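In: heads up, no residue letters with this:
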C-alpha cells in the first residue's frame, strides 16, 4: 500500500515570509469575504483597501486562499484578481481543505480554515468582519458554524465586529464560553452586532488598547490552546440604521426559509438579500467595519511583536 501523501504546507508570499523571519507583525485575512461576501467588482477594490488598513496599523497583510490545491498565505495581485473574479470559487472550511488539497481544487477560506492555516504559517493575528456561530432555530437544524470549534483549537487573536447579525448571538456567546474561547470587547463590554454597535449581549472583559489585547493573548498562549476574540464595535454614528437593520434581517431570513436555503448557503444568500433590500447600505457598513478591524489587528500585531522583541 503506497504511503499517504503529506498534507501540503502553506506557501508564504516573499513579503510574509520575510516579515515572519524577521519577527515583524503579520495579520491574516480571509478570502471568503472577497469571493462570497462582497459583490463584484466592489470586492476587488475592497481587497486592496483591507490590506492597506493592515499596513496603516503597522503590519504586513497576509490574505489566505487555496489555489490549485495549495494553501497560500499572502497573495500576489494576480492571485487576488483570481479570487475576486472567479464566480465558481469554492468556499472552504476546515473540513473541505483535505478535499481541495487532494483534488487540486481552488477555494476561498472561511474564518475556520483561515485560522488553521494562519496558525500553521506562524501568523498570530487575524482580522475578519464577523464570526460564524449558532444559527437561529438551531434546536431543530443543529446548524452551528465550524468557526467556533476552530477557535477553540487555534492560538491566535481574532479581531471582529462580533458575529453576523443573522445568528443567535446569546447562544453563540454561550458556545464560545463552553469552548473556553476568550472574548474581550475593545473599549467596551457591549458585544457588537456586526452592522450595529450593540447586539443586546455583553461580555465580561474588555481591553483598552492594542497593548492590552496583545498581553491577553500572550498570557492565553502560555496557558492553553485557543483564540482570543477581540470584539470591535462600530461607532454608533457609523452603524446601520437600527430600524432598517431589524427589518431587512427579518425579511432576509424569511426569504431564505421560503427558498429552502440551508447550511453554508444561508450566509451568502442572506448577505445578497440584505445588500439589495438596503440599497447597498449593508455593503457600505460591512466594508467600513472590516477596514476598522484590519487596522486594529495591525496595531495588535505590532504590539505583540514588540512584546516578543
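Out: Good, I have the coordinates. Bear in mind the structure is a predicted one, so any value in this text is a computation, not a measurement.
In: contacts, neighbours, all on C-alpha from now
Out: Will do.
In: in the stretch 201-309 of the chain, which spans are strands?
Out: With DSSP state E, counting those that start in this stretch as the criterion, the stretch 201-309 of the chain has strands at 205-207, 228-231.
In: In the shortest one, which residues are buried?
Out: Which is strand 205-207. Neighbour counts over strand 205-207 (16 or more other Cα atoms under 10 Å) mark 206, 207 as buried.
In: tell me what that strand is packed against?
Out: Counting by 3 or more Cα pairs under 8 Å, 6 or more residues apart in numbering; DSSP states H and E, the packing neighbours recorded for strand 205-207 are strand 182-186.
In: Give me the helices and strands touching the strand it packs on, please.
Out: strand 205-207, strand 228-231.
In: can you tell which of the ones you listed is closest to residue 215?
Out: strand 205-207 (9.7 Å; Cα to Cα).
In: Please compare the first structure with the one that follows:
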C-alpha cells in the first residue's frame, strides 16, 4: 500500500507523530465526522459480526465497531500506528493487525463489514483493493469506502493562476488523487452492488483550525514540483496570510463516501490481484486473553 507521507514504509517516530497529529485534527472536522456517521449507519454492524477497518490509523472506527459488539479488526501496515491504536483501545473485541488493502489477512468470505477511509488515493491500483474487499466479504457483507478527490481543491485568495497550480499539487504526489470520483466504479467493477454515495466538502476558512499546515504543505509541493517559482510561492503565502487576517480565506476539497454490498452466490466471480490465488486467513478465532 502506498500511503501519503510515504505511509507505505515504516516511518521514524517523529514522522509518525506528525501523522497522528494530522489524523486527530482531521477526525475533528465536521465533514469527516458526518461521513463517518453515515458510514457507520449504512454498515449496520451487528453484535458478533466481523468488522474490519482497512488503513485504520489510530483505530477510532475500530473502537466504534467494538462498541457495537462486533469482532473488530483494524488493518494497518504501520507498526507504530498499530501500537498507538492499541494504546488508545481498551476493548477485548478490538484487535490491530498488519496488512494492506490489496492483501487482507482474512480468508475468503469471512468478513461481514469493511470500512476504508482515505486509502484508495494512495494506491497505484485501487481496483486491486476493491477486488480484495469482494474476496473477503461474506454474502450480503457491506463495504463503505471514503476518499478525497483532490481535483476539487479550491484555494483563495492569491493569484488565481498560482493558486490553481497549488490546487493541482497532489496530482504529482499521489498515485490516485481523483479516487473520490471513482469509488462507485471501483466497487461495481469488483462485482459489488453499489447501494449509495454521499459527499461532503472539507472546508477550512480559519487557518488557525489546522488548515494552514495543509495549505503550506500543498504550496511547498507545488514549489518543489516546479509548478510555481520561489517568488510566486512567497507572494502566495503572503496573500493567503493577509486574506486570513481580514477574514477572506478559503480552502476546500470534496470527500466522497460510497457503500456497496456483496451479492449472493450468482454474483460474478472477481479475480484477485494475483489471478486464482486464495488467501489463507492469518486471522484466526481469538483465544481468550
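Out: Here it is on my side, so go on. What you are looking at is a predicted structure, and each value in this text was computed from that prediction instead of being measured.
In: Could I get the TM-score for this pair?
Out: Put the two chains on top of each other and the TM-score (TM-score structural alignment, normalised by the length of structure 2) is 0.34; 175 aligned residues with a Cα RMSD of 6.7 Å.
In: any chance of the helices and strands packed on strand 182-186 of structure 1 in a markdown table, with distance to residue 291 of structure 1 too?
Out: Below are those laid out as a markdown table (distance: least, Cα to Cα, whole Å):
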| stretch | distance to residue 291 of structure 1 |
| --- | --- |
| strand 205-207 | 20 |
| strand 228-231 | 14 |
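In: Residue 48 of structure 1 is nearest to which of these?
Out: strand 228-231 (23.1 Å).
In: The closest one: which residues count as buried?
Out: Those would be 228, 229, 230, 231, for strand 228-231 of structure 1 by 16+ other Cα under 10 Å.
In: ok, now which ones touch the last one?
Out: To tie it back to what came earlier, the one meant is residue 231 of structure 1. 159, 160, 161, 162, 183, 184, 185, 186, 191, 192 (Cα atoms under 8 Å, 6 or more residues apart in numbering).
In: Kindly report the same for the third one.
Out: Counting by Cα under 8 Å, 6+ apart, residue 230 of structure 1 touches 157, 158, 159, 160, 183, 184, 185, 186, 213.
In: if we go to 6 Å?
Out: By Cα atoms under 6 Å, 6 or more residues apart in numbering, the contact list for residue 230 of structure 1 reads 158, 159, 184, 185.
In: Kindly report the same for residue 194 of structure 2.
Out: Residue 194 of structure 2 sits next to 259, 260 when contact means Cα under 6 Å, 6+ apart.
In: Is it within a helix or a strand, and which one?
Out: Using DSSP states H and E, residue 194 of structure 2 sits in strand 193-204.
In: my guess is residue 270 of structure 1 contacts residue 251, does it?
Out: No. The criterion here is Cα atoms under 6 Å, and residue 270 of structure 1 misses it with residue 251 at 9.2 Å.
In: which one of these two has more residues nearby?
Out: Set side by side, residue 270 of structure 1 and residue 251 show more neighbours around residue 270, with 21 against 15, by other Cα atoms under 10 Å.
In: and that one, what is it in contact with?
Out: Residue 270 of structure 1 neighbours (Cα under 6 Å, 6+ apart): residue 252.
In: Residue 37 of structure 2: how many residues sit nearby?
Out: By other Cα under 10 Å, 12 other residues sit near residue 37 of structure 2.
In: Kindly apply the preceding question to residue 196 of structure 2 instead.
Out: 12.
In: which residue sits closest to it, ignoring its sequence neighbours?
Out: Sequence neighbours aside, residue 259 is the residue nearest to residue 196 of structure 2 in space, at 5.2 Å (criterion: Cα to Cα, 6 or more residues apart in numbering).
In: For that neighbour, give its distance to residue 51 of structure 2.
Out: 15 Å (Cα to Cα, to the nearest Å).
In: The two: which has the busier surroundings?
Out: Comparing residue 259 of structure 2 with residue 51 by other Cα under 10 Å, the one with more neighbours is residue 51, at 32 against 25.
In: is it true that that one lies in a strand?
Out: Yes. Counting by DSSP: H, G, I helix; E, B strand; the rest coil, residue 51 of structure 2 falls inside a strand.
In: Run through the residues that contact it.
Out: 72, 112, 113, 114.
In: what about the residue lying closest to residue 32 of structure 2 once chain neighbours are set aside, neighbour count?
Out: Counting by Cα to Cα, 6+ apart, residue 26 is the residue found nearest to residue 32 of structure 2 once chain neighbours are left out, at 7.0 Å. For residue 26 of structure 2, the number of neighbouring residues by other Cα under 10 Å comes to 17.
In: before we move on, which element is residue 26 of structure 2 in?
Out: Going by DSSP H and E, residue 26 of structure 2 is part of helix 13-27.
In: just to revisit the earlier point, got a winner among the contacts of residue 230 of structure 1 for most neighbours?
Out: residue 159 (31 neighbours).
In: Was I right to think that residue contacts residue 125?
Out: No. Between residue 159 of structure 1 and residue 125 there is no contact under Cα under 6 Å: 7.8 Å.
In: Any idea which of the helices and strands packed on strand 182-186 of structure 1 gets closest to residue 281 of structure 1?
Out: Here strand 228-231 is closest among those (Cα to Cα), at 21.8 Å.
In: how near is residue 164 of structure 2 to residue 79 of structure 2?
Out: For residue 164 of structure 2, the distance to residue 79 of structure 2 equals 37 Å [Cα to Cα].
In: actually residue 183 of structure 2, not the one I wrote
Out: 28 Å.
In: Which one of the two is surrounded by more residues?
Out: Taking other Cα under 10 Å, residue 183 of structure 2 and residue 79 do not tie; residue 183 has more neighbours (25 against 16).
In: which residues touch that one?
Out: Residue 183 of structure 2 is in contact with no residue at all, counting by Cα under 6 Å, 6+ apart.
In: Which element, helix or strand, includes the nearest residue to residue 230 of structure 2 once chain neighbours are set aside?
Out: Setting aside the residues directly before and after it, residue 230 of structure 2 is nearest to residue 223 in space (Cα to Cα, 6+ apart), at 6.6 Å. Assigned by DSSP H and E, residue 223 of structure 2 belongs to helix 211-224.
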